[in-house]
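**Student:** Attaching a predicted model along with its sequence, questions to come.
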Amino acid sequence: MIKLNKDPLYEALMKDIAHYITKEESINLITEAYNLAKEKHLGQMRRSGEPYITHPVAVTRILTELQAGPNTLVAALLHDTVEDTDLTLENIEKKFSKDISQMVDGVTKLNKLSFQNTSQADNHQKMLLAMARDIRVVLIKIADRLHNMRTLDSMSPEKQVEISRETLDIYAPIAHRLGLFRLKAELEDRSLRYVDPAMYYKVSNLVKAKKEERENSINNVIEYIKDLFEESNLRDFEIKGRIKNIYSIYKKMVNGGRQFEDIYDLLAIRIIVDKVETCYQSLGIIHAHFTPIPKRFKDYIAVPKPNMYQSLHTTVLHSDGTLFEVQIRTHEMDEVAEYGIAAHWAYKENKVYSKEREQFEIAQKLKWYAELLKITEDQDDILGSSEEFVDTVKTDIFTANVYVFTPKGEVIELPAGATPIDFAYRIHTDIGHRMVGAIVNNRIVPIDYQLQTGDVVSIKTNKNSSGPSEDWLKIAKSPHAKHKIKTFLNKDKQEQLIASGKEILDRELSNLKEEIEINDDFVKKNFEKNQLSTVLDLYLEIGKGTISAKSVIAKLVPDDNKDVILKRQLERTTRQLIATSETGVVIEGLTNPQIKLANCCTPIAGDDIIGYITKGSGIVVHRHECPNVLEFDKNRVIKAYWGSNVNRKYATWLKIIGTQRQSLLSDVIFVVNSQGISIAEISAISNAQLESIIHIKVSCTKKDEVDTLITNLHKVPQVYYVEREIR
């Protein structure tokens, strides 16, 4: 074992560690870290005048109270060295391990975060947790803040208030959410002393005024209950008392408008027994010898809180007029209630540890239990209302979010999977509409790039941008961005429908021999029942298809000319129906329209199809069963047909899934080739379920050929799924 000359600071640290760490290799590791930290911080002083090494040692000693593992203690000793000395992360990794250097790096990054904007405190809380993928980093940071609060007297009054508010807004709630309730209570009490000193000392004095009396009262009640239990032959039990911390009392008085004397759970007695049955037996004894207060009994054993908290709660009146809250639970329930997730951090030397295993166990709990654990125990202290509690549960547990920065350091919260489009619209609607590109972490990224927590995002705009497209709706993740995009597109669609309506009516008018001008007066006179008053209104309705151009012509043309006009229209329609575009698709009423077959569902002659008028791409033809059709604006969907003389090949995708075997791909290719069908593209992958997934693009003349191919592919041994793929 490494020896040090007599060093009181080191000896105090090792005394704390000795309670649960005894292995020589672990002791040596911690000693090396202490020596290195002391060497690197040599000559550095804190504002209090103490040597700087006292700070990392104090942080480490706080972590020993949670029985943190050796690596965490080493990282705590070194947590300021990279930022404040010439020691590098590479040095730490080489001398200790990558695990330790990564923890130090995590704490260093958290130290650089600025929390000036307290209105974003909740975002900061969640971002800290999200950024620190290794939760041990958060532990070190909370311990670091606690020691800073213990030595805050050396700071200026302005700094004391600023740091204390930050602690109440950010660090105390994180400690609460992670089950570090003793640390949380101390952070709160110390912060209140600087934030609201008048109330702090008022509450403190109220507590102290009758401290001896209350302690005597608690002790007397505890002794009385012990006697009662022994008379009832109860043996395996533990009874302890507590007085609520100053900040909790302050919150009840200030936020709840309650008088000090009206706080029922100011004094509490906790009874810990061996099994559930004994909990109820103990409750019976308490109620038989104390007066229970109506409506103050809660059975959280039979019906646990959402955070898995279990206990019996009752408030009783002692014969001397003192009110007590009594909590009755088993040893296991008490561990959950007292330590929460922190109980899972306790280091045990007889257990084989790895970072991955440790993190897996913690992460399992954090998904549900750590975020909720104890949030409800002091609900009226921490949260103002049940609505806020529900919102906290939804936001922190059931929603996975990312937290990114603007170039100025403002934190923006977005849904998981969010893209630069979501970020742009969160900043401002005009930024989103004029967005032409994005830079993330000083690197140009595509607009469908998925943002990660900690990314610094900058949006490039152009005032001449044509605005968002339909495709953006598929890329955006946030409801806010989608709403803004849809609003823009609806306005743009309206302009397109007006143009389309004018084109349709002009085409009909061109068949008339005489020149006819349509004005607002004509519209008001003939379409008042349709609530139309301008020519633009009329164009819009024609474009939407709610009013036909023929009905407009009917009101314009004298009766004796109507038969001639109708004959011309029928002849033209007949010609258009038998004509085909190069796609083989016919759109009724349009001559030489711009038609494109959709890439997502790859229609083939014989499929049931529809047309969709797009922005700038003409008409895109989709299969009826294409899921994208459900999202289309019905006003822009038009009828489409296959021509009678289609003579071309169409590409379509098939997806084939089968049991993973070496010759499956070659068998599939053989079946396709034997049917005389060409293969345009093919790819195959394997997944964790030992399946082979084949994507194949084939070229066929009609739907019947594809249907036959699908039937034949189903006959390939160990193939159990074949479908046309929609991308």
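**Tutor:** Received it, and whenever you're ready, just let me know what you need.

**Student:** only C-alpha atoms for contact and neighbour calcs from this point on.
**Tutor:** Noted.

**Student:** what about the helix or strand containing K184, distance to the chain center?
**Tutor:** Per DSSP states H and E: K184 is located in helix 181-195. Its chain's C-alpha centre and that of helix 181-195 lie 29 Å apart, by Cα atoms, centre = their mean, to the nearest Å.

**Student:** try this one next to it:
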Amino acid sequence: MSAEATNPATPGPVTGPAARWRARIDLRRLGRAALLGPTARDRLPDAISHVVEAHRAHHPDADLEPLRRAYVLAESSHRGQMRKSGEPYITHPLAVTLILAELGAETTTLTASLLHDTVEDTEVTLDQVGEQFGAEVRYLVDGVTKLEKVDYGAAAEPETFRKMLVATGNDVRVMSIKLADRLHNMRTLGVMRPEKQERIAKVTRDVLIPLAERLGVQALKTELEDLVFAILHPEEYEHTRELIVENASRADDPLAEVADEMRTVLRDADIQAEVLIRPRHFVSVHRVARKRGRLRGADFGRLLVLVAEDADCYGVLGELHTCMTPVVSEFKDFIAVPKFNLYQSLHTAVARPDGQVVEVLIRTHQMHKVAEAGVVALGNPYAPSSDEPADGERADPTRPGWLSRLLDWQQAAPDPDTFWSTLREDLAQNREITVFRADGGTLGLPEGASCVDAAYAQYGEDAHACIGARVNGRLATLSTVLKDGDTVELLMGQDPASEPSREWLEHAHTPAARIAIQRWLAAHPATGEEGERPAESAPAPRPTTEALSTEGSSTARPAANVVVDQPDATVRLAGCCTPVPPDEITGFAVRGGAVTVHRVLCTAVARMKSTGRPEIAVHWGGTSECRVTLVAESFVRPHLLADLTEAMATEGAEIVSATVEPPAQQRVRHTYTVQLPDAADLPALMRAMRNVAGVYDVSRTQTQPGMS
């Protein structure tokens, strides 16, 4: 896995976990110990003394025998292999294992870490690993073993990552080992050719660092960021290093002064707490410099307050906000609402009299451990619990929603290139939101996700039939971007021929949605390329009023069975409200002695009454045929017009005229004037129209009339 790694030449962070690790491990010393060969049976080799010491600090009762046996097998298997630096190869698995031990990994992870390159680089087989160390160690070693370039060619790297991610879905410890392996390789990348350094650094930036962030392993993530920064942006790295060195030489330290003030405040409040200065790593300083311009002393770090219990965190917050000057806009509560990567802390800031702002992190010791080590700090997530049924099933509490989604879409990626590019895009979306489903469930989606993404997250490829959505109870287009906490109800059509639209790709942010839509379009090139699927463009051919009209304007039509208290009057039903039995109606005289009949609730009635026009009493003489204008509002989909007209014909309605407006934002408005044999059939007709897939409302026309 790491035979290419060589001498450390790339500068790393001045402070932080990297400095501690480098102080703890002397690769040359480990190399000399390894050259001495295996030690007597049952005696711990000197070469793993650093690993044992770090492991016991987190797990004082751990059984060290598996580590001894794993080291003996790894050392004997790698004996004679050298790194490009000239060191014995065994120094690499030892360094990787020490990184994990410092983070608090349990014994099984460390055992697999010592053996992680044996199957790939030596004659040891997976079966042998399984026989000697058990199924879990075998699984972890298999998960991080590369696929051969001889078999996969250029696809070896993406397919290796695909394999590794699938293994991570069953056991996140696979990715823990991979991250530690990449960190040590990045530390020792200096003698590689510049072009190879750049290629490895870019993969680290695009894939490994986002994975470290999502798994919450901040200690690895921050050092990887700095190492990548040094390789890909050497001039900016050097400038940042100079800023850090210059700040360290200053006599005054605003962070130390505020830390002392905080200690006094908390001591007076009888709150037991540690207040530590937490220097920013290189990339963090660089980001702050780009954001704020000139840096001041408080910008080079943050204060970390560690307490025993969750309640103490809020106690600290209250004291700081009471006794110091808080910057309220900087407050964030990641304890009540943890980040998707397990991170918990209170974030706040206080202002000094000179205007400098000091950022403060408040967390418990356990939260701090998880913030640094993420899933590694959880130990063995598969250890049996007395609360779990002994049914052989292993529930993984460390498999977050983003990982489940990733595993779902990777199966549909048609080729390694698509998988590789889509993986990088997916991992670039760091923030996750929670959306509530109408049925009571939840969906975890990346920030910026739309209703299209929600549809494919909930229904998979059945989302091709989605015709619209309601967000927080209101109708919304599929392009609507969802926010954290939204409730979304997806409206699904029943037409088996439902198709996705190419335009949906513009609103799809998740790989699951994009890949599903692209697969359908690739399988239906005629529809996809010609744009005939009109879910967000044009519907099926749109008839106009002229095309379907048979009797002209509905306002001039004679009324059926309307009795008027005015002899010999000509009666017309108003086109603005198209009254039909049993509507309450009223009449108004118009030129030529005619009487126009309106629904009582028509807006024109109120306007005419306000001008003093007298009403004429009218009433229905009996139910019989009637003419009415209806407006159907719907989401755009193929065959909608045909389905609507068929539903209307089934109810016995004769379409006199119809108008279909151009679609806007995935919606379309149809206006139909229909003749019914009996006015009592109107409610049934409107129900039949609403039942057509894609139709979300049918109403009587409310057209504003001109002169009645």
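**Tutor:** Structure received. Small disclaimer: the values here were computed from a predicted structure and weren't measured.

**Student:** Put one on top of the other, what's the TM-score?
**Tutor:** Here the TM-score for the pair of chains, by TM-score structural alignment, normalised by the length of structure 2, is 0.50; 433 aligned residues with a Cα RMSD of 5.3 Å.

**Student:** quick revisit: what residues sit buried inside the helix holding K184 of structure 1?
**Tutor:** 181, 183-195 (16 or more other Cα atoms under 10 Å).

**Student:** Report how many residues lie close to the residue nearest to T399 of structure 1 when sequence neighbours are not counted.
**Tutor:** Nearest residue to T399 of structure 1, sequence neighbours excluded (Cα to Cα, 6 or more residues apart in numbering): P415, at 7.6 Å. For P415 of structure 1, the neighbour count with other Cα atoms under 10 Å is 16.

**Student:** P415 of structure 1 against F398, yeah?
**Tutor:** No: using Cα atoms under 8 Å, P415 of structure 1 is not in contact with F398, being 11.3 Å away.

**Student:** In space, what's closest to the equivalent of L317 of structure 1 over in structure 2 - neighbours in sequence excluded?
**Tutor:** By TM-score structural alignment, L317 of structure 1 lines up with A351 in structure 2. Take A351 of structure 2 and drop its neighbours on the chain: the residue closest to it by Cα to Cα, 6+ apart is V357, 4.5 Å away.

**Student:** Spit out the contact partners of that neighbour.
**Tutor:** Residues near V357 of structure 2 by Cα atoms under 8 Å, 6 or more residues apart in numbering: 298-299, 327, 349-351.

**Student:** In CSV, list the residues you listed along with neighbour count and secondary structure.
**Tutor:** As requested, the contacts of V357 of structure 2 are exported to CSV (neighbours: other Cα atoms under 10 Å; DSSP: H, G, I helix; E, B strand; the rest coil):
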residue, neighbour count, secondary structure
A298, 20, helix
D299, 22, helix
V327, 15, coil
A349, 22, strand
V350, 20, strand
A351, 15, strand
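
**Student:** picking up where we left off before, so after the helix holding K184 of structure 1, what's the next helix or strand?
**Tutor:** Next along the chain after helix 181-195 of structure 1, taking DSSP H and E as the criterion, comes helix 197-209.

**Student:** isn't E654 of structure 2 right up against Q675?
**Tutor:** Yes: E654 of structure 2 lies in contact with Q675 (Cα under 8 Å); the separation is 5.0 Å.

**Student:** Just tell me what L9 of structure 1 corresponds to in structure 2.
**Tutor:** Residue pairing (TM-score structural alignment): L9 of structure 1 is matched to A47 of structure 2.

**Student:** Tell me, how many residues neighbour R20 of structure 2?
**Tutor:** 11.

**Student:** which residue in structure 1 lines up with it?
**Tutor:** Aligned partner of R20 of structure 2 by TM-score structural alignment: none.

**Student:** Same check on D260 of structure 2?
**Tutor:** With TM-score structural alignment as the criterion, D260 of structure 2 lines up with E223 in structure 1.
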